[in-house]
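Student: Quick one, fold the following:
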Amino acid sequence: MTLKGKTAVITGSNSGIGLGVARELARAGADVVLNSFTDRDEDHALARALGEEFGVTARYIKADMSKGAECRALIEQAGVCDILVNNAGIQHVAPIDEFPQDKWDAIIAINMSSAFHTTAVALPLMRKAGWGRVINIASAHGLTASPYKSAYVTAKHGVVGMTKTVALECAREEITANAICPGYVLTPLVESQIPDTAKKYAMTEEEAKQKVILERQPSKEFATTEQIGGTAVFLCSDAAAQITGTTISVDGGWTAL
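Tutor: Okay, here's the model as predicted:
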């Protein structure tokens, strides 16, 4: 399939899952808008390199996803948004009675409210174009829970609920809304945590991956950013035109337990 002629805006996409999704959409021919809260030369260079690699137009637009006005400005500045991938997210782990209020507020803002703001501005652009795809990167934690992750679990459950609402509001249009729910994905951030985890539990790195990090992932294998990106490309395809308002788990069987 080809996404040539389509423009995708991916939030939180200068690394990790977001960058992996942007790469796969660009590989399929979509022009892409990368985003994060920084505005460094390397951010813009990353976009240029991506565009050159896949022969598409790639831009980088700074926007802080903790601020509603900047979320909305991102879409306005992009000017066109056929495919919206709400990916930006942060994490903090603590018991709920010790959870810092500022961390709660930031996680809810970045992981959930940002998707509301970007979608609200993107939908009119999709309606004008007569086609659109809203893809929210939720999590296995949008379908189940873990202790000490109250804000993250709350936000991801909220994203899944919002996805269903958007799908119903657009059900008679050529616009779909779905959530991808990854389990543990091998990103640079996760990869960097493996040695410390191994040291903490006096294990080899392989044992740390299998017994600690991937404890809840029955496949005992990480998903890859390319697989998440490939799932996003599928959701943009004609084959997925009647897939809307649902979740697709890429979690090695986590939510089957």
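
Student: alpha carbons only for contacts and neighbour counts from here, please
Tutor: Fine.

Student: Residue 23 contacts residue 230, correct?
Tutor: No: because the distance of 9.5 Å does not satisfy Cα atoms under 8 Å, residue 23 is recorded as not touching residue 230.

Student: more crowded one of the two?
Tutor: Neighbours were counted for residue 23 and for residue 230 using other Cα atoms under 10 Å; residue 23 has more, 23 against 19.

Student: Could you pull up the contacting residues of that one?
Tutor: Contacts for residue 23 were tallied using Cα atoms under 8 Å, 6 or more residues apart in numbering; they are 50, 229.

Student: Please apply the same query to residue 224.
Tutor: With contact set as Cα under 8 Å, 6+ apart, residue 224 has these partners: 185, 186, 187.

Student: can you do 10 Å?
Tutor: The neighbourhood of residue 224, defined by Cα atoms under 10 Å, 6 or more residues apart in numbering, consists of 16, 17, 20, 182, 184, 185, 186, 187, 230, 250.

Student: just residue 159 next, same as before
Tutor: Counting by Cα under 10 Å, 6+ apart, residue 159 has contacts 86, 111-116, 136-139, 142, 153, 165, 178-179.

Student: Let me know the helix or strand that the nearest residue to residue 241 once chain neighbours are set aside is in.
Tutor: In this structure, residue 241 finds its nearest non-sequential neighbour in residue 176, 7.1 Å apart by Cα to Cα, 6 or more residues apart in numbering. Element membership for residue 176 (DSSP states H and E) is strand 175-182.

Student: so how far is that strand off the chain centroid?
Tutor: For strand 175-182, the gap between its own C-alpha mean and the chain's C-alpha mean amounts to 10 Å (Cα atoms, centre = their mean, to the nearest Å).

Student: next SSE after it?
Tutor: Downstream of strand 175-182, the first helix or strand assigned by DSSP H and E is helix 188-200.

Student: Just the strands from the stretch 101-250 of the chain, written as ranges.
Tutor: Secondary structure of the stretch 101-250 of the chain by DSSP state E, counting those that start in this stretch: the strands cover 132-137, 175-182, 247-250.

Student: Buried deepest among those, which one?
Tutor: Ranked by mean neighbour count, the strands of the stretch 101-250 of the chain are led by strand 132-137 with a mean of 28 (mean count of other Cα atoms under 10 Å).

Student: Centre of the chain to that one, how far?
Tutor: Using Cα atoms, centre = their mean, the distance between the centre of strand 132-137 and that of its chain works out at 9 Å.

Student: For the comparison step, fold the sequence that follows:
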Amino acid sequence: MTDSEFDLSAPELTHEDFLVLEDPYFEADTVAIVTGAASGIGRATAVALAANGLTVVGADIDRAGLDETGDIAEDCGVDGTFHGVETDLTNDDDVEAVVAAAAEEGDVRFVANIAGMQHIASIPEFPMETYDRLTNVMLRSPFKMAQAAMPHVRDTDDGVGAIANMSSVHGHYATKDKAAYVTAKHGLTGLTRAIAAEGDGTLRGFSVSVGYVLTPLMVDQIEDTATERGISEQEVIEDVMLGQARTKEMMAPAEVANLFVFGFSSHAKHLNGGDLLFDGGYTHTYE
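Tutor: The predicted model follows:
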């Protein structure tokens, strides 16, 4: 197999991709905030929640990408609605503003902190400004989002809701050249548990951990890893990314989105402080 035989593009989203559940909170008066909604897993999760009838407020710095997510939601014929709000997640005022905007749409019950970035470099060569930006986006902003959203969840008639954090197999173990990403994902485990500890049993915290997902971020990572290690993109996919996995294919964004749908639903009311680990065998098997 050559590099050209890999289709490094995510499949188009369709309504049939999404898990749709009957749930008393999955209706138009319930609002879900999704960060990173302009592409990849964030986009898929925003559309999946809208497919379940929720009002979804998507937060992302990419205005054009948010508009495209809205178009995709419309093309999928979702029962809910999607509103994109251009948001700099590293700016506290922006985070507070998008939560306030969401509260104008109905009862804020759900938050999916999905926005992420990646940089491939060894620790001695890692630019500190990149470390700061990555951890601001992936660890500090989820904390700020929880801080701003939790009072709104508590102000609903029953205080039921959930804040979900996008973790990773790299929240369970470390590999080289991803120190900032690994640090952020391990930190999200602590934040998830802290939310659960303060949630009084009705406001839940949980995380979602997966292996490699075919997103624009992943395509860039494949190229960067190939350059950093001096190997081909094919070798990155087959050996670095899928070598340890038992399921020899990358996940699609919609498959990850469905984990958030389930986690937010009443079917998952005992998922609190825990992690939905769907990693194809990365974490608990080895040769």
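
Student: Can you calculate the TM-score here?
Tutor: Overlay of the two chains. TM-score (TM-score structural alignment, normalised by the length of structure 1): 0.89; 253 aligned residues with a Cα RMSD of 2.3 Å.

Student: hmm, which of the contacts of residue 159 of structure 1 are the buried ones?
Tutor: Neighbour counting by 16 or more other Cα atoms under 10 Å classes 86, 111-116, 136-139, 142, 153, 178-179 among those as buried.

Student: Go through those residues and say which is closest to residue 1 of structure 1.
Tutor: For these, the closest approach to residue 1 of structure 1 (Cα to Cα) belongs to residue 178, at 19.2 Å.

Student: returning to that earlier point: for the contacts of residue 224 of structure 1, which ones persist in structure 2?
Tutor: Retained in structure 2: 16, 17, 20, 184, 185, 186, 187, out of those (criterion both residues aligned by TM-score structural alignment, their matches' Cα atoms under 10 Å).

Student: related to what we said a few turns ago, quick one: whatever residue of structure 2 lines up with the residue nearest to residue 241 of structure 1 and residue 38 of structure 2, what's the gap?
Tutor: Under the alignment (TM-score structural alignment), residue 176 of structure 1 pairs with residue 204 in structure 2. When distance is defined by Cα to Cα, to the nearest Å, residue 204 of structure 2 is 25 Å away from residue 38 of structure 2.

Student: same deal with residue 128 of structure 2?
Tutor: Between residue 128 of structure 2 and residue 38 of structure 2 the distance is 26 Å, computed by Cα to Cα.

Student: same question, residue 166 of structure 2
Tutor: Spatial separation of residue 166 of structure 2 from residue 38 of structure 2 under the definition Cα to Cα is 15 Å.

Student: wait, what's in contact with the residue of structure 1 most remote from its centre?
Tutor: Computed with Cα atoms, centre = their mean, the residue of structure 1 farthest from its C-alpha average is residue 202, at 32.9 Å. Listed by Cα under 10 Å, 6+ apart, the contact partners of residue 202 of structure 1 are 196, 208.

Student: swap in residue 203 of structure 2?
Tutor: Shown here is residue 203 of structure 2, whose contacts under the criterion Cα under 10 Å, 6+ apart are 109-110, 150, 153-154, 158-163, 195-197, 269, 272.

Student: which ones are touching the residue most central in space within structure 1?
Tutor: The centroid of structure 1 falls nearest to residue 87 when counting by Cα atoms, centre = their mean (2.4 Å). The neighbours of residue 87 of structure 1, taking Cα under 10 Å, 6+ apart as the test, are 9-13, 16-19, 21, 35, 110-112, 114-115, 135-138, 180.

Student: can we see that at 8 Å?
Tutor: 10, 11, 12, 13, 17, 18, 111, 136, 137, 138.

Student: now residue 241 of structure 2
Tutor: The neighbourhood of residue 241 of structure 2, defined by Cα under 8 Å, 6+ apart, consists of residue 212.

Student: Now which residue in structure 1 aligns to it?
Tutor: Checking TM-score structural alignment: residue 241 of structure 2 goes with residue 213.

Student: where's its match relative to residue 106 of structure 1, distance?
Tutor: Look at residue 213 of structure 1 and residue 106 of structure 1: by Cα to Cα, they are 25 Å apart.

Student: Longest helix in structure 2, please.
Tutor: In terms of residue count, the longest helix belonging to structure 2 (DSSP state H) is helix 179-198.

Student: Superpose on structure 1 and give me the mean offset of that one.
Tutor: Compared with structure 1 after fitting, helix 179-198 of structure 2 deviates on average by 0.7 Å (mean Cα distance after the TM-score superposition for structure 1).

Student: In that helix, which residues are buried?
Tutor: So helix 179-198 of structure 2, judged by 16+ other Cα under 10 Å, has buried residues 179-189, 191-193, 195-196.

Student: for stretch 146-153 of structure 2, same thing?
Tutor: Those would be 146, 148, 149, 150, 152, 153, for stretch 146-153 of structure 2 by 16+ other Cα under 10 Å.

Student: ok so, going back, angle of the longest helix of structure 2 against strand 203-210?
Tutor: Using axes from the mean of the first three to the mean of the last three Cα atoms, to 10 degrees, one finds that helix 179-198 of structure 2 and strand 203-210 are set 150 degrees apart in direction.

Student: so how far is helix 179-198 of structure 2 off the chain centroid?
Tutor: On the basis of Cα atoms, centre = their mean, helix 179-198 of structure 2 sits 13 Å off its chain's mean C-alpha point.

Student: Ok, stretch 238-253 of structure 1 next?
Tutor: Relative to the mean C-alpha coordinate of its chain, stretch 238-253 of structure 1 is positioned 14 Å out (Cα atoms, centre = their mean).

Student: just stretch 203-220 of structure 2 next, same as before
Tutor: Computed by Cα atoms, centre = their mean, the separation of stretch 203-220 of structure 2 from the middle of its chain amounts to 5 Å.

Student: Find the residue closest to residue 133 of structure 2 in space, skipping its chain neighbours.
Tutor: Beyond its immediate neighbours in the sequence, the residue positioned closest to residue 133 of structure 2 (Cα to Cα, 6+ apart) is residue 90, lying 7.9 Å away.
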